[in-house]
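Asker: dropping the sequence and predicted coords here.
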Amino acid sequence: MTVTIAYLGPEGTYSQLAALAYGLDLEQRTGQPAELRAMPSIPKAIQATAEGLTDLTLVPVENSTEGGVTTTLDTLWQLQQLKIHHAMVMPIRHALLSRAQQLSVVSMVYSHPQALSQCQIWLEHNLPQATLVATRSTTEALEHLADDGAIAAISSEWAAQLYSLPILAHNINDHIDNCTKFWVLKGSKPNIQALSGQYTSLAFSLPVNGPGALLKPLDVLARYGINLSRIESRPTKRSLGEYLFFVDLETNAHSPTGQQALSELLACTETLINFGTYNLVAVDPSLAATKAKAQSTQALL
């Protein structure tokens, strides 16, 4: 049975490359082919699975340079009904695409806010004269390249190949080890089997905004010897100064220790959401890029 996967489109985004890589891995592990469906935004991609329009959604959740992808976190908290099926980490290598012949003539650079931030130092040093403009995806940024020879976009070298666009500069991200973690989210469709794993992700709000309120749930994790690999706060959007917290734990929530810890967390939190226990999947994005390029070439024949 074909598994449908929603992702942030259009064709050529890093999310699509990650979804292609995950689809190849899924077919190798289960024999189930994947059908990818592009969505115009991260919330739309997540909602597609929440509403049963797709089996899975693949969305970015954390970057090694810029931290959490807040749109993903906020949408998951709002819906509170999807579970994490898998996690995967993919290296991100940005390129500057432009029809300009040299950097000095570039006056505007378009890209997704995350990509602009991940190249901030390079941009300040090499393109101090350029105005930075945010777009909904790194691929949407490419639409502006035809407007003016002084326009540039930050995207992937893979996207440059797909759309036959010139690359003015390679590997412009500020840090060599720039990578993004993606979550594969599942809804309640019966053809997606629930999994177990080594990692658990939670989100919780606190009953009071006072001294020691956050310490109590953290103390529970410490007493059970559960390592907290990530914690990130987001505003509750109810009142200034009120926050909820997203945490990644190195434990299986179905184990006796995990169950006892979750039981105690319920007593010291206002709302506790368990997004599920899952494994980290290692995939090869280069294989996915090769397949995507072949499919794109075949479609033109």
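Answerer: That came in fine, so what should we check first?
Asker: drop to CA atoms for contacts and neighbour counts, all remaining ones
Answerer: OK.
Asker: now the residue most central in space within the chain. Nearest residue, chain neighbours left out?
Answerer: By C-alpha atoms, centre = their mean, the mean C-alpha position of the chain lies nearest to Pro60, the distance being 0.3 Å. Take Pro60 and drop its neighbours on the chain: the residue closest to it by C-alpha to C-alpha, 6 or more residues apart in numbering is Phe182, 4.2 Å away.
Asker: before we move on, what about Cys179?
Answerer: That would be Pro91: by C-alpha to C-alpha, 6+ apart, it lies 4.1 Å from Cys179.
Asker: take this one as well and set it beside the first:
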Amino acid sequence: MSISIAYLGPPGTYAEAATQAYLRTLPSEVIGEYLLRPYPTIAQALQVVAQGEATLAVVPVENSIEGNVALTLDTLWQLSGLQIQQALVLPIENTLLSKASSLEEIKTVYSHPQPLGQCQRWLERFLPSVQLVPTSSTVQALKYLENNYTTAAIASARAARLYNIPILVSSINDYPDNCTRFWVLSLQPSPGGSHTSLAFSSSDVPGSLVKPLQVLANRGINMSRIESRPTKRSLGEYIFFIDLEADASVNSVQEALSELASHTEIVKIFGSYNVLPINQ
């Protein structure tokens, strides 16, 4: 069996590290041959799976410092049929890469917006006057370091090794327990597990959020996360993303999901799955 896995690339990103970690959790007879396919954006990685051009996608959904990854949530809402197979929690250790010999030489720092936010306090303390420039991925940021001794990038130690770029400072996270949750998604049915993720849109009327949440509370179903994203139709209209600490196959959860439809415009169930901590 051949498996193709889409992820936010190029090689050396944290998404690739999560993908490799996921593969290590699978028995060799299950995965057979596999092909890792890097894409320049999270949206593209999800789209190729939704279109049947790849088997799986591994994408970040939430960071312990910076919160939700908006592009993942927005794209997942827009697409149809994707189901979460597994959640992975990956420790993130950001490093400052540069060909400069000291911090004093650096004028510009490049990285994906998430690591820039995860290292905000460190940057304010040690590089208060530099320009911060967001890029599509941590590895994409490395191209700005070629033959330039006034630039730096925030990326992983593995990226430094892959692209032969010196690490100027290690472990620059603002908080030591920095971690990111990734979802493994495919068009296959959800395998079931300890958590269920869903999203719904509702009208901008009194009680539009309270009533759906009361449906869950009445059945003793605990939420571990709730996030809102704009519908992009009108100011004040939102899509709510919810994680439940329950399996959708349980009768009480099935009843709640059925009742939820009567209090919302659209409900999308992204499936039930287990959450796996990864030790690198």
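Answerer: Received the coordinates, thanks. Predicted model, so just to flag it, every value in this text is computed and none were measured.
Asker: now what about the TM-score between them?
Answerer: Once superposed, the chains reach a TM-score of 0.97 (TM-score structural alignment, normalised by the length of structure 2), with 280 aligned residues with a C-alpha RMSD of 1.3 Å.
Asker: on that earlier part again, and the residue nearest to Pro60 of structure 1, how many neighbours does it have?
Answerer: Phe182 of structure 1 is flanked by 23 other residues according to other C-alpha atoms under 10 Å.
Asker: thinking again about what came up before, shouldn't the residue nearest to the centre of structure 1 be within a strand?
Answerer: Yes: assigned with DSSP: H, G, I helix; E, B strand; the rest coil, Pro60 of structure 1 falls within a strand.
Asker: next one: the alignment partner in structure 2 of Leu195 of structure 1 from Asp247 of structure 2, what distance?
Answerer: Aligned counterpart of Leu195 of structure 1 in structure 2: Pro191 (TM-score structural alignment). With the distance defined as C-alpha to C-alpha, to the nearest Å, Pro191 of structure 2 ends up 10 Å from Asp247 of structure 2.
Asker: please enumerate the shared neighbours of the two.
Answerer: Between them, Pro191 of structure 2 and Asp247 share these contacting residues under C-alpha atoms under 8 Å, 6 or more residues apart in numbering: 272-273.
Asker: state the distance from the residue nearest to Pro60 of structure 1 to Asn173 of structure 1.
Answerer: From Phe182 of structure 1 to Asn173 of structure 1 the distance is 19 Å (C-alpha to C-alpha).
Asker: now Leu195 of structure 1
Answerer: Leu195 of structure 1 is 35 Å from Asn173 of structure 1, by C-alpha to C-alpha.
Asker: now Thr135 of structure 1
Answerer: The separation that Thr135 of structure 1 has from Asn173 of structure 1, given C-alpha to C-alpha, amounts to 18 Å.
Asker: for Ile46 of structure 1, same thing?
Answerer: Applying C-alpha to C-alpha, the value for Ile46 of structure 1 to Asn173 of structure 1 is 27 Å.
Asker: the two - which one has more neighbours?
Answerer: For Ile46 of structure 1 and Asn173, the more surrounded residue by other C-alpha under 10 Å is Ile46, and the numbers stand at 28 against 24.
Asker: so that one, which state does it fall into?
Answerer: Secondary structure of Ile46 of structure 1, per three-state DSSP, is helix.
Asker: pretty sure Pro277 of structure 2 contacts Leu88?
Answerer: Yes: judged on C-alpha atoms under 8 Å, Pro277 of structure 2 makes contact with Leu88 at a distance of 5.8 Å.
Asker: looking at the two, which has the bigger crowd around it?
Answerer: In this view Pro277 of structure 2 and Leu88 are compared by other C-alpha under 10 Å, and Leu88 has more residues nearby, 23 against 14.
Asker: alright, I will stop here.
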